[in-house]
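Student: sequence plus predicted model, see below.
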Amino acid sequence: MKEQKKRNLAAALRYDGSRDAAPKVIAKGQGIIADKIIELAKKNDIPIKNDPELVQILSKLDIDEQIPEDLYRAVAEILSFVYTMNSKLRDKNNLSS
């Protein structure tokens, strides 16, 4: 039996508290598109959180669609992760300056 490779799935969120009521899906895709989203995030030092269950749900939303209220808690955890990673990166850059 041939082993089937699991296809990557990715979703990107944006949140600007000054203009958005909630985070929005700004990119999503599977396979090559997901690989490109991940590659661009890495290239631009955007933190990546691996959460297969959440990305499954986010991938069902439309581009520019705000996340539904029932996902606020899960996305808040991701935003907390991102803010922590950004803070660590800033601290690291300040130390090396």
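Tutor: Sure thing, it's come through.
Student: alpha carbons only for contacts and neighbour counts from here, please
Tutor: Noted.
Student: what ranges do the helices span in this protein?
Tutor: Using DSSP state H, the helices of the chain run over 32-43, 52-58, 72-96.
Student: next, format the ones you listed as JSON lines and append distance to residue 66 and mean neighbour count.
Tutor: Formatted as JSON lines, the entries for the helices of the chain read as follows, by distance: least, Cα to Cα, whole Å; neighbours: other Cα atoms under 10 Å:
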{"stretch": "helix 32-43", "distance to residue 66": "19", "mean neighbour count": "15"}
{"stretch": "helix 52-58", "distance to residue 66": "10", "mean neighbour count": "15"}
{"stretch": "helix 72-96", "distance to residue 66": "10", "mean neighbour count": "13"}
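Student: who are the contact partners of the nearest residue to residue 86 once chain neighbours are set aside?
Tutor: Ranked by Cα to Cα, 6 or more residues apart in numbering and with sequence neighbours excluded, the top spatial neighbour of residue 86 is residue 47, at 7.7 Å. When contacts are counted by Cα atoms under 8 Å, 6 or more residues apart in numbering, residue 47 touches 41, 82, 85, 86.
Student: the structure to be compared is supplied as follows:
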Amino acid sequence: MSPSSGSDEKRKTAVALSYELGGDRLPRVVASGRGTLADKILEIAFASGIKVREDRDLAELLSKVEIDSDIPTEALLAVAEILNYIYRTNGRLRSGGPK
């Protein structure tokens, strides 16, 4: 999940990602929205205990991706760093790979 916020011209943006650790598919965008829809995406994430990271540039890039599409290659490194942090925080990743 990656929210961003800005001025009135650039309303809050939220993007939700899905990834299966050890799967054969890249992370994909499963929800995206601005303004009220972004607030709802964040509300669902917080209520579900999903980790949220604020990254305005990444959210803007990913908000242009069609729903259920793989993330673009230019976002791979940033998303990989976020997923690595999340999986380590949740104890699902060791230095040698998936549990």
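Tutor: In hand now; what should we look at? Keep in mind the model is a prediction, meaning the values are calculated, not measured.
Student: quick one on the thing from earlier: what residue of the second structure matches up with the residue nearest to residue 86 of the first structure?
Tutor: In the superposition onto the second structure, residue 47 of the first structure corresponds to residue 51 when matched by TM-score structural alignment.
Student: just residue 57 of the first structure next, same as before
Tutor: In the superposition onto the second structure, residue 57 of the first structure corresponds to residue 61 when matched by TM-score structural alignment.
Student: show me the contacts for the closest residue to that match other than its chain neighbours.
Tutor: The shortest distance from residue 61 of the second structure to any non-neighbouring residue, by Cα to Cα, 6+ apart, is to residue 75 (7.8 Å). For residue 75 of the second structure, the set of contacting residues under the criterion of Cα under 8 Å, 6+ apart consists of 58, 61, 62.
Student: now, among those, which is nearest to residue 17 of the second structure?
Tutor: residue 62 (9.2 Å; Cα to Cα).
Student: from residue 76 of the second structure, how far out is the closest one?
Tutor: As defined by Cα to Cα, to the nearest Å, residue 62 of the second structure lies at a distance of 11 Å from residue 76 of the second structure.
Student: related to what we said a few turns ago, next, format the helices of the first structure as a markdown table and append distance to residue 11 of the first structure.
Tutor: Output for those, formatted as a markdown table (distance: least, Cα to Cα, whole Å):
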| stretch | distance to residue 11 of the first structure |
| --- | --- |
| helix 32-43 | 8 |
| helix 52-58 | 6 |
| helix 72-96 | 12 |
